[in-house]
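Q: All I have is the shape, not the residue letters:
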C-alpha cells in the first residue's frame, strides 16, 4: 500500500494536527499531551497512536511522539486549512469559539483543490 495514497479520516487528521500543535508549542509531544488537548482518555489515544505508527505517520521514541515526513505533511495540510477557515470565519464576524469549532469541521470535508481555489479567491478579494 502506498502511504501517499492512503486516505486519512477525520480522527487521524485531528490526531496528527494535535501532535503538530503540541510540538510547535512545547518542542516535544507525549501521549498525555494529546489526551489533555483532545480531551480523550489515555487508552483511546494509545490505540490511535498505534494505528498512526503502523500506517507510517508517526514514530515513537520512548515517550516522545514524532511525525514522519508523511505525517508532518498531512498534519501541516490540516493545520493550514484549519487556520485559514478559523481566521476567515472570525474576519466575517463569527464568534471566535464558533469559528474554531466550525473550522475544525470544514477542514476535513473540503477538497485540496477547492481549498486552494477558495484561499486564492479570498486573498485576491482582500488585496483588491
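A: It's in. A quick note: this is a predicted structure, and the numbers were derived from the prediction, not measured.

Q: contacts and neighbour counts: CA atoms only from here.
A: Fine.

Q: Next up, identify which helix or strand the most centrally placed residue in the chain is on.
A: Of all residues in the chain, the one closest to the mean position by Cα atoms, centre = their mean is residue 17, 2.6 Å from it. For residue 17, the element it lies in under DSSP states H and E is helix 10-26.

Q: So which bits of that helix are buried?
A: Of the residues in helix 10-26, those scored as buried under the neighbour-count criterion (16 or more other Cα atoms under 10 Å) are 12-23.

Q: And for stretch 25-37?
A: For stretch 25-37, the buried set under the neighbour-count rule, 16+ other Cα under 10 Å, comprises 28-35.

Q: and if you look at stretch 84-100?
A: Counting neighbours by 16+ other Cα under 10 Å, one finds that the buried residues in stretch 84-100 are 84-89, 99-100.

Q: Now do the contacts for the residue nearest to the centre of the chain.
A: Contact partners of residue 17, counting by Cα atoms under 8 Å, 6 or more residues apart in numbering, are 75-76, 78-79.

Q: another one to put next to it:
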C-alpha cells in the first residue's frame, strides 16, 4: 500500500503522541499538526478504512499492528535523518524540518545505506 505523505504524517503523530499520552484523541492530533477538525476526521476515517488505526467507542485513536509498523519506520527515518543533518552542522530546528520532508521520499535502499554507514562509523 502506498500511503501519501499526509497519511504518514498522521501515523507518525499518533505514534509520537502515544509515547506520552495514555489516550490519543483526534483533537490532540489536529492540535499537534495544526490541521482543522474536518481534515483530521477525514484522515482518521481513511486510515481506519486502510486498517492502520482503530478508534474505540470513546473516540480514542490507536495504531493497528500494521499502522504501528509503518509509524515506527517513519519515526525512525525522521530521527535518523535529523541526527545526520545535525552531525553535518545543521541546527536542530532546521534539521528536524528538513528530515520531515525527506523522510517521505527517501528510498528504503538509501535509508538503509545511511543507517549502515552510521553503524560502521560509530554513530547510533
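A: Cool, got the structure. Predicted, not measured: the structure shown is a model, and the values here were computed from it.

Q: need the contacts of residue 17 of the first structure in TSV with neighbour count and distance to residue 64 of the first structure, can you?
A: TSV is the format used below for these (neighbours: other Cα atoms under 10 Å; distance: Cα to Cα, whole Å):
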residue	neighbour count	distance to residue 64 of the first structure
75	23	17
76	17	19
78	22	22
79	21	21
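
Q: any idea how far residue 88 of the first structure lies from residue 111 of the first structure?
A: Distance from residue 88 of the first structure to residue 111 of the first structure, counting by Cα to Cα, to the nearest Å: 17 Å.

Q: er, residue 101 of the first structure actually
A: From residue 101 of the first structure over to residue 111 of the first structure the distance is 19 Å, taken as Cα to Cα.

Q: Could you do residue 74 of the first structure as well?
A: Distance of residue 74 of the first structure to residue 111 of the first structure, computed by Cα to Cα: 13 Å.

Q: Strands of the second structure, residue ranges please.
A: Under the criterion DSSP state E, strands of the second structure are mapped to 24-25, 53-55, 60-63.

Q: Nearest to residue 117 of the second structure among these would be which one?
A: Put simply, out of these the one that sits nearest residue 117 of the second structure is strand 60-63, at 30.8 Å, with distance taken as Cα to Cα.

Q: so how far does the closest one sit from its counterpart in the first structure?
A: Between strand 60-63 of the second structure and its aligned partner residues in the first structure, the average distance after superposition works out to 0.5 Å, using mean Cα distance after the TM-score superposition for the first structure.

Q: Identify the residue range in the first structure corresponding to that strand.
A: Per TM-score structural alignment, the counterpart of strand 60-63 of the second structure in the first structure is residues 64-67.

Q: in the matching stretch, what counts as buried?
A: Counting neighbours by 16+ other Cα under 10 Å, one finds that the buried residues in stretch 64-67 of the first structure are 65-67.

Q: how far away is the closest residue to residue 65 of the first structure other than its chain neighbours from residue 66 of the first structure?
A: Nearest-residue entry for residue 65 of the first structure: residue 29, 5.4 Å, with adjacent residues in sequence omitted and distances by Cα to Cα, 6 or more residues apart in numbering. Look at residue 29 of the first structure and residue 66 of the first structure: by Cα to Cα, they are 7 Å apart.

Q: anything in contact with each of these two?
A: Common neighbours of residue 29 of the first structure and residue 66, using Cα under 8 Å, 6+ apart, are residue 19.
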